[in-house]
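Chemist: Would you be able to build a 3D model of this:
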Amino acid sequence: MDGLRAVALVAATVATGLMAGVFGIYALAIMPGLRTTDDRTFIGSFQAIDRAIVNPLFLLAFMGALVLSVLAALLQLGPGRGPVLLWTAAGAVLYLVAVVVTVAVHLPLNDALKAAGAPAEMADPAAVRAAFDETRWVTWNYARVATSGVAFGCLAWALVQWGRAQATAWR
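Modeler: Got it, this is the predicted structure:
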């Protein structure tokens, strides 16, 4: 059982770190880069990125981070695993917040922009971009960066606590 606990915790940490990186790259590079483009370029580029990111590997990482974090926390239930459980559960809850923000804020905005159609055929791309509400998207992405980043830190600290507990048990 200890092997399964370790594998689940490591996998949750890696998947959550990967997702924190995805949200971070949007905050650090993608959205700042798109911000400088004209309306048609912004819309077309964002639509292309959104179509590309919705793929099985991304969805596996996105949902896998949540499932693995919850699984890792559940596997820590029981006596003597309090610190590992606490940090793992905190990581799972924080990453859950990032998922909820994605579903509640980002997906509807992304879907509305995709539904607006091809940028070349838009009569008023400035109105489409304004309706997208780029500021709202970016602001809530910062929330995903923060929650997933802190979740990653919590899971990494849970691994440290796991290692300490194992070292004590081996003595």
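Chemist: alpha carbons only for contacts and neighbour counts from here, please
Modeler: Will do.
Chemist: Distance of A151 relative to T16?
Modeler: 7 Å (Cα to Cα, to the nearest Å).
Chemist: got any residues that touch both of these two?
Modeler: Counting by Cα atoms under 8 Å, 6 or more residues apart in numbering, the common neighbours of A151 and T16 are Y95.
Chemist: The structure of the following sequence is requested for comparison with the preceding one:
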Amino acid sequence: MNALRVVSLIAATMTTGLVTGVYFSYGNAFIPGLAKTDDKTFVGTFQAVDRAIINPVFLGLGFVGALVLTLLAGLLQLKEKALPWIAAAFVLYLVTMIITIAVNVPLNDAIKAAGDPDTIDVTAVRAAFDEARWRSFNLVRTLLGTLAFALLSYALVLTGKSQS
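Modeler: Below you'll find the model as predicted:
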């Protein structure tokens, strides 16, 4: 049980960090880079990248996996000092998922549904995308994910201290 407790917490911490890293990379490289392109490049590239990220590895092991692993880690730490930190991380990460599903995904889906960049009004599609809204909510989920990662990291420290 001790090994499973530690392994689940390590896995929760790693997957939370990986997904938060995706948010961070989008906010600091991908979207700023696309912002400097013409409308057709923006729409076409965004569509291609968003289609690519919808895969079992990212969605299952990363995006959903981080929440499930954090829940598992919390359940295995019910009588331990790390539980409040894990619980707080769970709530913060859950909020990042809610933001993603409520704000970022609908914006992403709208740009994907617009159609082939060779046959649509890419200027209108880009304007409707609302880059500022997407960036603002991405920043929030990045900050919350980073805080969740920090809390899980601290839970690891507490767990390590209790093991010695």
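Chemist: Could you list the buried residues of stretch 7-19 of the second structure?
Modeler: 8-19 (16 or more other Cα atoms under 10 Å).
Chemist: Show me what the helix or strand K40 of the second structure falls within is packed up against.
Modeler: Using DSSP states H and E, K40 of the second structure sits within helix 39-53. Judged by 3 or more Cα pairs under 8 Å, 6 or more residues apart in numbering; DSSP states H and E, helix 39-53 of the second structure is in contact with helix 31-35, helix 105-113, helix 122-129.
Chemist: please redo it, this time with the cut-off set to 6 Å
Modeler: Counting contacts by 3 or more Cα pairs under 6 Å, 6 or more residues apart in numbering; DSSP states H and E, helix 39-53 of the second structure packs against helix 122-129.
Chemist: In the first structure, what range does the helix it packs on match?
Modeler: Aligned by TM-score structural alignment, helix 122-129 of the second structure falls on residues 125-132 of the first structure.
Chemist: what angle sits between the longest helix along the first structure and helix 107-115?
Modeler: For the first structure, the helix with the greatest residue count under DSSP state H is helix 134-170. With axes from the mean of the first three to the mean of the last three Cα atoms, to 10 degrees as the basis, helix 134-170 of the first structure and helix 107-115 are set at 130 degrees to each other.
Chemist: Can you tell me the element the residue most central in space within the first structure falls in?
Modeler: Compute the mean C-alpha point of the first structure, and by Cα atoms, centre = their mean the closest residue is M19, 4.1 Å away. For M19 of the first structure, the host element (DSSP H and E) is helix 2-25.
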